[in-house]
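Asks: Sequence first, then the predicted structure, then my questions.
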Amino acid sequence: MAEDIYAHITPVIIVKNGAAHVRRTIGALKPFRQVVVYDNGSTDDTLSLLSEYPNVKVVQGSFMGFGPTKNAAASHAETDWILSLDIDEQVNQKLLDALADWPLEEESKVGEVLRNNYFCGKHIRTNGWGKDWLCRLYNRRQHRFTDSQVHEKVKLDGRSQVVRLKGGLEHEAVTDVGQLLVKTQYYSELYANSERARLYAFPVVVFKAAFRFFRSYFLQLGILSGSRGMMIAVGEATGVFFRYSKVYQRKKFTQKSDKNT
């Protein structure tokens, strides 16, 4: 039964420069007949490493925002059942075992998976990183990701039945503190260019950033995770600050500059 399941579910991953995670993530997907990896411009060893896995189908294309790109990647799968993963997420054995009982004939069902988040090698349950349940298993005949540039999710409707799966994903969220700065730049830029971008008065931007730190470090008990909890809280506050500051700059400074020319 399990072998049949692995032939009818396709893990789909979008990636750019994910060489550091390929062996760990793809290696855990050996039971599946096909794994689709949608590469959007890797310049590291990602592609050469992927070539070592016979069940991996590499598709190369442009990045159109997370939601649209994940939908484009899923269109290349040979099955309708999609297990959506990030390159830094590894399925654990309990999740693989749980998939063996998945009802393939019930297309309205959606599998919700627990993501265990790690910061520099330590599993973090504070800062809002615990109980991170995400809908990742779905049938593309019934469901798809939203078209959001960031914070995409599987779009549910009145027919959807969400089922929590045993096991989960081991997520190497941050392996180096410098990644916090890279992610701040990357995600704030995506947000500022997205349809969700919202302009706030600058004092509100400062307040939102300060509150994000307070919520992460104190309300969500980041203080219990020591230096890691502090780094996460500062990183989240910085992300909020630059996300809305970029919108403010483009709406206020750029418009004023245009009027003066």
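Replies: Sure thing, it's come through. Numbering: from 1, shown residues only.
Asks: use CA for all of it now, contacts and neighbours both
Replies: OK.
Asks: Wasn't Ile13 part of a strand?
Replies: Yes - judged by DSSP: H, G, I helix; E, B strand; the rest coil, Ile13 forms part of a strand.
Asks: shouldn't it be in contact with Asn40?
Replies: No - between Ile13 and Asn40 there is no contact under C-alpha atoms under 8 Å: 10.9 Å.
Asks: Alongside the first one, take a look at this:
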Amino acid sequence: MDISVLIVAHDEEKHLADCLASAAFARERVVLLDRCSDRSGEVARGEGVRVVEGAWPLEGDRRNAGIALCTSPWILELDADERVSDQLREELDRVLSAADCTFYYVPMHNYIGAVWVRHGWGAYNGVAAKPALFRKGSKIWGADRVHPRLTLIGEGGWLQGHIDHFVYDDAGALINRLNRYSDAAACDAVLQGRPFRAHRTARRFFTRFYKSYCRRRGYREGWRGVLLALFSALYPVLTHLKALELTERRGRSG
């Protein structure tokens, strides 16, 4: 199939082989490794794919660099903890032969451990769908450290086949992700001079919990739904506090 599958990764030796195996149908598989200290490079080379290693300070920069490396007219962008489902692979063959859009949203099946969690996702935790399939030149990532903004060019469509996304192994992984993402978001906020207001942060805590647990029906997922809602609510609070800490530290050093 004349498509490039792009995987941008950092220390993903545990997930990389399965991700690449699910994309074996592609004419080209490109793995861009950002400052890896584990065996990710060895794993990727063992699969016989194109590997590029380097260091990019911003997530958007490294994703744009990966897109530039791809040589096929169509690109499917995956994270290392994602897998192409059989349904999506079959649909890609049909869609690419008569595509009438420049990018396509692909549904996501998000997992905690081995359990497909259908409800409660949002904010930094995970999304229900994303524009993972696109014609080269129609998707540009913004210059942000966490969840960069996207510029999409042309007409978009939706696919039926899904990507399996193994977001978290367990509750501890949720905590680690919350810590990493709030660190990066706080750094972005300070560098961009974004103001924080205590009343707004407090309001976001409650609205995010309500949105995840009630509106997105996280209550249907038992304890997993509670965790998703709680960590979604804590994200802006931790980002706010870490930004204050970072600003104070920069003031002392400057």
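Replies: Now that the structure is in, tell me what you want to look at. For clarity, every value in this text was computed on a predicted model and none was experimentally measured.
Asks: Between Ile13 and Asn40 of the first structure, which is the more surrounded one?
Replies: Higher neighbour count among Ile13 of the first structure and Asn40: Ile13, with 24 against 17, using other C-alpha atoms under 10 Å.
Asks: What does the more buried one correspond to in the second structure?
Replies: By TM-score structural alignment, Ile13 of the first structure lines up with Ile7 in the second structure.
Asks: can you give me the helices for the second structure?
Replies: If you assign secondary structure with DSSP state H, the helices in the second structure sit at 13-22, 40-46, 59-69, 86-97, 171-192, 198-210, 223-253.
Asks: Which positions in the first structure sit opposite the second one in the alignment?
Replies: Using TM-score structural alignment, helix 40-46 of the second structure corresponds to residues 46-52 of the first structure.
Asks: Quick check: buried residues in the matching stretch?
Replies: Thr46, Leu47, Leu50 (16 or more other C-alpha atoms under 10 Å).
Asks: Find the residue closest to Pro68 of the first structure in space, skipping its chain neighbours.
Replies: Asp147 (5.2 Å; C-alpha to C-alpha, 6 or more residues apart in numbering).
Asks: Quick one: map that neighbour onto the second structure.
Replies: Aligned partner of Asp147 of the first structure by TM-score structural alignment: Ala143.
Asks: what's the distance between that match and Thr151 of the second structure?
Replies: 11 Å (C-alpha to C-alpha, to the nearest Å).
Asks: Between the two, which is the more surrounded one?
Replies: Relative neighbour count places Ala143 above the other of Ala143 of the second structure and Thr151, with 18 against 10, counting by other C-alpha under 10 Å.
Asks: these two touch, right, the more buried one and Gly60?
Replies: Yes - with contacts counted by C-alpha under 8 Å, Ala143 of the second structure reaches Gly60, the gap being 5.1 Å.
Asks: Could you measure from the most centrally placed residue in the first structure over to Gln249 of the first structure?
Replies: Taking C-alpha atoms, centre = their mean, the centroid of the first structure lies closest to Asp86, which sits 5.7 Å from it. As for Asp86 of the first structure, its distance to Gln249 of the first structure is 31 Å (criterion: C-alpha to C-alpha).
Asks: Right, I'll call it a day here.
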